[in-house]
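Undergrad: Next comes the sequence, and after it the predicted model I'd like to discuss.
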Amino acid sequence: MKQLIFTALISVLMPSCSSGNNETQTDDTVNPPQSNFFYGADLSYVNEMEDCGASYKDASGTTKDPFVIFKEAGANLVRVRLWHNPTWTNYSNFDDVKLTIQRAKQQGMKVLLDFHYSDTWADPSKQEIPAAWLDDIDNTPALGTLLYDYTYDTLNALANLNLLPDIVQVGNEINPMILQHGDLVWPIDWSRNSFLLNKGIQAIRDISAEKNKDIGVMLHIAQPENALWWFEQATQNGVTDFDWIGVSYYPIWSTYDLSNVGTALNTLITTYNKDLMVVETAYPFTLTDAD
């Protein structure tokens, strides 16, 4: 049985746009992470926030590089999202992602690169194909080549900068079929979906072999209850060459609460013999406060 591995958001990062004095707070003791356990956070917004004038402070109110704050708090993994050609923003493109990976590696942290395969957010409500690929949306072989080449070329460019990630997500919250346009099509066309996902996986495997770098492949689904049916269908349709099950877990939207979510996660681990990481989550730090 594989070790259950979570990535947890460490609640010490406090962006601030002011330089006023702060009352000193008592810093919590940080226990070093287990060697086989990832503690991390998605720091995709940091470059943009700093460009907007934000500063980051640790629990004692000391202004620091946010990557240093997370490192000192025990983080050993940084997640970063990548959009294909986000013309509506100057961030989460290749140059921005390159900087984030560089900053994470400077602090000795590992990197999880999240390919959205979209020019904007991809999630269970939308999997919008990059505009540059739209003409080939109904040509699955051609679309597979575009996806493979983009994944391979991106990773190769990072390799040339000594910035290869340690884990790569093939899509973000890919509950629906990937690379769609407009309203989502259900049910999933697995002949198309498995072909495209396997093209992304193959690009990662090829770079990994060529660069002699161990890169984990992750498939990411929103909510444990959806991961249960999705991975059953995916593996039955030939999507089997992956290392990580990635899960978004938001209790407010899930049929599992904090008391029983471990049962679903353990089922995923034991059924597919894969490592598992909760890559997105949000939950209250206390259930006893007045609000």
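TA: Nice, thanks for sending it over.

Undergrad: CA atoms for contacts and neighbours, from now on please.
TA: Fine.

Undergrad: burial measure for residue 64, as a count.
TA: Other residues near residue 64 come to 13 when the count uses other Cα atoms under 10 Å.

Undergrad: Quick check: residue 196 touching residue 146?
TA: No - the pair residue 196 and residue 146 does not pass the contact test of Cα atoms under 8 Å, sitting 9.6 Å apart.

Undergrad: okay, which residue is most central for this structure?
TA: Nearest to the geometric centre of the chain sits residue 114, at 4.5 Å (Cα atoms, centre = their mean).

Undergrad: Residues contacting the helix or strand hosting it, please?
TA: In this assignment (DSSP states H and E), residue 114 forms part of strand 110-115. Applying Cα atoms under 8 Å, 6 or more residues apart in numbering, the contact partners of strand 110-115 are 76-83, 101, 104-105, 165-172.

Undergrad: thinking again about what came up before, from residue 78, how far off is the residue nearest to the centre of the chain?
TA: Counting by Cα to Cα, to the nearest Å, the gap from residue 114 to residue 78 is 11 Å.

Undergrad: and if you look at residue 89?
TA: Computed with Cα to Cα, the distance linking residue 89 and residue 78 is 21 Å.

Undergrad: what about the two, which has more around it?
TA: Taking residue 89 and residue 78 together and counting by other Cα under 10 Å, residue 78 has the greater number of neighbours (27 against 11).

Undergrad: Return the distance of the more buried one relative to residue 66.
TA: Using Cα to Cα, one gets 11 Å for the distance from residue 78 to residue 66.

Undergrad: now residue 234
TA: Counting by Cα to Cα, the separation of residue 234 from residue 66 is 37 Å.

Undergrad: another one to put next to it:
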Amino acid sequence: WITQLEDSGYELYNDWGHRQHVLSILRDHGMNAVRLRVWVNPSDGYYSSLDDVIVKAQWAKDANMDVMIDFHYSDTWADPGNQWKPAAWQQLSFEDLMGQVWSYTRDSLNTLKAAGITPKWIQVGNETNNGMLWNEGMASSNMRNYAWLFNSGRNAAKEVFPDAKVIVHLANCHDNANFRWILD
């Protein structure tokens, strides 16, 4: 939300009362990494888009912070109760959807790479407790489809950044049963 806050006129100040960039303040307080969400086509047209993420990732790089890229594969928030496909992907067959996840992930990461950004972590999906890209990727209906969609993103990530760690992101870390169901 950094770019949105700044564009709204917010100014942040360090412990000494001097205006300072938020990532510098956070770095000075021990933060060493950022997690940046990517939406396919955000409703406002910019915030959380790939272009917005590149700006924030460059700021993080300049602050000597590691970067995690968090692909939501949605036009808005993806969470345990909302894993809806981007509007532009609604009519795709499952085969085409897998291809779209792969190409979108690959193309986005290549764009980051061209901008000089090397993520340490790449998160394929956000809070995927019941899969992603519903209805086709709803894990409770078809775990295999969810796995194939996840692996499409994972394979693209490893193609572009072989050394990056690929993240499965589940919400509610206290829910051992859900973790075992998804991961086992």
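TA: Structure's in. What do you need? Predicted, not measured: the structure shown is a model, and the values here were computed from it.

Undergrad: residue ranges for the helices of the stretch 51-200 of structure 1, please.
TA: Using DSSP state H, counting those that start in this stretch, the helices assigned to the stretch 51-200 of structure 1 run over residues 66-72, 94-106, 140-160, 190-211.

Undergrad: Leaving out sequence neighbours, find the closest residue to the residue mapped onto residue 68 of structure 1 from structure 2.
TA: In structure 2, the residue paired with residue 68 of structure 1 according to TM-score structural alignment is residue 24. Beyond its immediate neighbours in the sequence, the residue positioned closest to residue 24 of structure 2 (Cα to Cα, 6 or more residues apart in numbering) is residue 63, lying 6.2 Å away.

Undergrad: same deal with residue 92 of structure 1?
TA: If the residues on either side of it in the chain are set aside, residue 92 of structure 1 comes closest to residue 82, at 5.1 Å by Cα to Cα, 6+ apart.

Undergrad: Let me see the contact set for the one you found.
TA: Listed by Cα under 8 Å, 6+ apart, the contact set of residue 82 of structure 1 reads 92, 93, 94, 97, 113, 114, 115, 116, 117.

Undergrad: What number of residues are in the vicinity of whichever residue in structure 2 pairs up with residue 100 of structure 1?
TA: Alignment of residue 100 of structure 1 against structure 2 is given by TM-score structural alignment, with residue 56 as its counterpart. As a burial measure, the neighbour count of residue 56 of structure 2 was computed by other Cα under 10 Å and equals 21.

Undergrad: What of the one 5 residues further on?
TA: The tally of other residues near residue 61 of structure 2 (other Cα under 10 Å) stands at 19.

Undergrad: Could you do residue 204 of structure 1 as well?
TA: If you count neighbours by other Cα under 10 Å, residue 204 of structure 1 ends up with 25.

Undergrad: wouldn't it be in contact with residue 214 here?
TA: No - taking contact to mean Cα under 8 Å, the distance of 9.8 Å between residue 204 of structure 1 and residue 214 leaves them out of contact.

Undergrad: just to revisit the earlier point, what's the mean distance for the strand holding residue 114 of structure 1 versus structure 2?
TA: Overlaying structure 2 shows strand 110-115 of structure 1 at a mean distance of 0.6 Å from the equivalent residues (mean Cα distance after the TM-score superposition for structure 1).

Undergrad: Alignment lookup: residue 132 of structure 1 to structure 2.
TA: Here residue 132 of structure 1 is matched to residue 88 in structure 2, going by TM-score structural alignment.

Undergrad: residues in contact with that match?
TA: Contacts for residue 88 of structure 2 (Cα under 8 Å, 6+ apart) come out as none.

Undergrad: Please report the distance of the residue located most distally from the centre of structure 2 from residue 25 of structure 2.
TA: Among the C-alpha atoms of structure 2, the one farthest from their average position, using Cα atoms, centre = their mean, is that of residue 16, at 33.7 Å. Here the distance between residue 16 of structure 2 and residue 25 of structure 2 works out to 11 Å (Cα to Cα).

Undergrad: Residue 105 of structure 2 now?
TA: When Cα to Cα is applied, the distance between residue 105 of structure 2 and residue 25 of structure 2 equals 31 Å.

Undergrad: More neighbours: which of the two?
TA: The residue with more neighbours, out of residue 105 of structure 2 and residue 25 and counting by other Cα under 10 Å, is residue 105; that gives 23 against 17.
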